[in-house]
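**Q** sharing a sequence plus its predicted fold:
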Amino acid sequence: MIIMLLGIGLFLGLGIVFMRGKGSFLIAGFNTLPPEEKEKYDTIELCKFMGKMMFALSFSMVFWVLSEAYDMNGLFYFGLVLFLAIIVFMLIYMNTGNRFKK
């Protein structure tokens, strides 16, 4: 349970960093782009979106902690499905529609 709480804390910390528009070097794929490609993206909006997703992922992880505290496997499965749904949404949203291009 302590490991899960540390994971939630890590995700919340990353969410705070991203919501401030910082930490774009932590976004996989974006940090490997050449500088001229990075200029085509609105890094502040990208970071803010990632911050919101970090908060959503940490919220879904709370169900994992609650499932262990109350010994209810259903909460764990609900949190896991929510976690995976957020990741699928994030991948589809970020890779369609050129939403973060300037």
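**A** Noted; the coordinates are in hand.
**Q** from here on, just use CA atoms for contacts and neighbour counts.
**A** Noted.
**Q** remind me, longest helix of this structure?
**A** helix 43-70 (DSSP state H).
**Q** next, the buried residues of that one.
**A** Within helix 43-70, the residues scored as buried using 16 or more other Cα atoms under 10 Å are 43-67.
**Q** next one for the comparison:
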Amino acid sequence: MEDKIVLMIIIASCILPLVILGIVFINGKGSSLIAGFNTMSPEKKKEYDTIALCKFMGKIMFALSFSMVFWVLSVAYEMNGLFIIGLVLFVGIVIFAIVNVNTDNRFKNKKLS
């Protein structure tokens, strides 16, 4: 029983930073925390709509934290199927985010175009 509680606390402690990042990003802030974007030159950063990018990443953070809730539930109810559902969701969300950000210039600043 104690092992279950410890594991649930560990998973929940991984969910909490994602929720906090989601709150920061959804408010259009924290662009320096986005990998790849923070290494761009200031001139290159001006080409992108940072608020739209941050809001998108905020939604992704919330989706990832939601998928991790299935992991907590799988421990609580001892159902491996819930873990698999959460893992498939997690991987699917990550793939979706990578493809969405890197295709079709979705986050290019439309004012400069």
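**A** On my side now, so go ahead. The structure displayed is predicted, hence computed values, not measured ones.
**Q** picking that back up, in structure 2, which residues correspond to the next helix or strand after the longest helix of structure 1?
**A** Next along the chain after helix 43-70 of structure 1, taking DSSP states H and E as the criterion, comes helix 73-95. With TM-score structural alignment applied, helix 73-95 of structure 1 matches the range 80-102 in structure 2.
**Q** now do that stretch: distance to the chain's middle.
**A** Put simply, stretch 80-102 of structure 2 sits 10 Å off its chain's centre (Cα atoms, centre = their mean, to the nearest Å).
**Q** report the mean deviation for it after fitting onto structure 1.
**A** Stretch 80-102 of structure 2, aligned to structure 1 and superposed, deviates on average by 0.4 Å (mean Cα distance after the TM-score superposition for structure 1).
**Q** in structure 2, what stretch matches stretch 34-52 of structure 1?
**A** Stretch 34-52 of structure 1 corresponds to residues 41-59 in structure 2, going by TM-score structural alignment.
**Q** the longest helix of structure 1 to helix 73-95, inter-axis angle?
**A** Helix 43-70 of structure 1 and helix 73-95 are oriented at 170 degrees to each other (axes from the mean of the first three to the mean of the last three Cα atoms, to 10 degrees).
**Q** so what does residue 15 of structure 1 match up with in structure 2?
**A** Structural alignment (TM-score structural alignment) places residue 15 of structure 1 against residue 22 in structure 2.
**Q** identify the residues contacting that match.
**A** For residue 22 of structure 2, the contacting residues are 57, 58, 59, 60, 61, 62, by Cα atoms under 8 Å, 6 or more residues apart in numbering.
**Q** what about 6 Å?
**A** Contacts for residue 22 of structure 2 (Cα atoms under 6 Å, 6 or more residues apart in numbering) come out as 58, 61, 62.
**Q** no more questions from me, cheers.
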